[in-house]
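Asks: I'll drop the sequence and a predicted model, then ask my questions.
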Amino acid sequence: MRRPFEMFHETLGALKRIDRQLAMLLIIESSRSKRLAETKKGANAPFDSDDVAGTPCGGM
């Protein structure tokens, strides 16, 4: 059987790992929400059909 200190050490390691994973998830969600906000902001901009008229679907 493992000693209590070893179990405590493993628990701390697991909690640190979970903390890092949650931090990464928050960073990812934050950047995703910023992109979504920018997209919505751009979606409300006036559309000028002259900018895209005559250009093929690939851009250039």
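Replies: In hand now; what should we look at? Numbers count the residues shown, from 1 in each chain.

Asks: contacts and neighbour counts: CA atoms only from here.
Replies: Will do.

Asks: which stretches of this protein form helices?
Replies: Secondary structure of the chain (DSSP state H): helices at 4-43, 49-52.

Asks: winner for burial among those helices?
Replies: Stretch with highest mean neighbour count among the helices of the chain: helix 4-43 (a mean of 12; mean count of other Cα atoms under 10 Å).

Asks: picking that back up, for Gly58, find the nearest of the helices of the chain.
Replies: helix 49-52 (11.1 Å; Cα to Cα).

Asks: out of the helices of the chain, which is closest to Gly59?
Replies: helix 49-52 (8.7 Å).

Asks: roughly how far apart are the residue nearest the centre of the chain and Leu15?
Replies: The chain has Ile28 as the residue nearest its centroid, 2.2 Å off, counting by Cα atoms, centre = their mean. As judged by Cα to Cα, to the nearest Å, Ile28 and Leu15 stand 20 Å apart.

Asks: presented hereafter is structure B, for comparison with structure A:
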Amino acid sequence: MDSCDFYKTMKKAIIAAIAVEKLIKFSKEIDDISKGIEEIEKSFKITTSKKAWGKNFKFF
């Protein structure tokens, strides 16, 4: 293995490591967003009841 092959291999390894790091950060951000959505859903269900909207109200 000459120095050029070693350089290319190291460059690919560094790029792969950076990609894995970005995927981990992205995964954590998705988890944070999903937790936020769950909190919003919980608060929405608590503050709105069927009695407050009436029997004929439909969300969708």
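Replies: Sure, I can see it. Computed from a predicted model, the values in this text were never measured in an experiment.

Asks: ok so, going back, can you redo the helices of structure 1 as TSV with distance to Gly59 of structure 1?
Replies: Shown next, in TSV, are these (distance: least, Cα to Cα, whole Å):
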stretch	distance to Gly59 of structure 1
helix 4-43	19
helix 49-52	9
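
Asks: rewinding a little: trace the residue nearest to the centre of structure 1 over to structure 2, please.
Replies: Structural correspondence for Ile28 of structure 1 with respect to structure 2 (TM-score structural alignment): Ile30.

Asks: would you quantify the distance from the counterpart of Ala14 of structure 1 in structure 2 to Asp5 of structure 2?
Replies: Alignment note (TM-score structural alignment): Ala14 of structure 1 maps to Ala16 of structure 2. According to Cα to Cα, Ala16 of structure 2 and Asp5 of structure 2 sit 16 Å apart.

Asks: likewise Ile30 of structure 2?
Replies: In terms of Cα to Cα, Ile30 of structure 2 sits 37 Å off from Asp5 of structure 2.

Asks: which residues touch the residue nearest to the centre of structure 1?
Replies: If you count contacts by Cα atoms under 8 Å, 6 or more residues apart in numbering, Ile28 of structure 1 has none.

Asks: now which residue in structure 2 aligns to Lys40 of structure 1?
Replies: Using TM-score structural alignment, Lys40 of structure 1 sits opposite Lys42 in structure 2.
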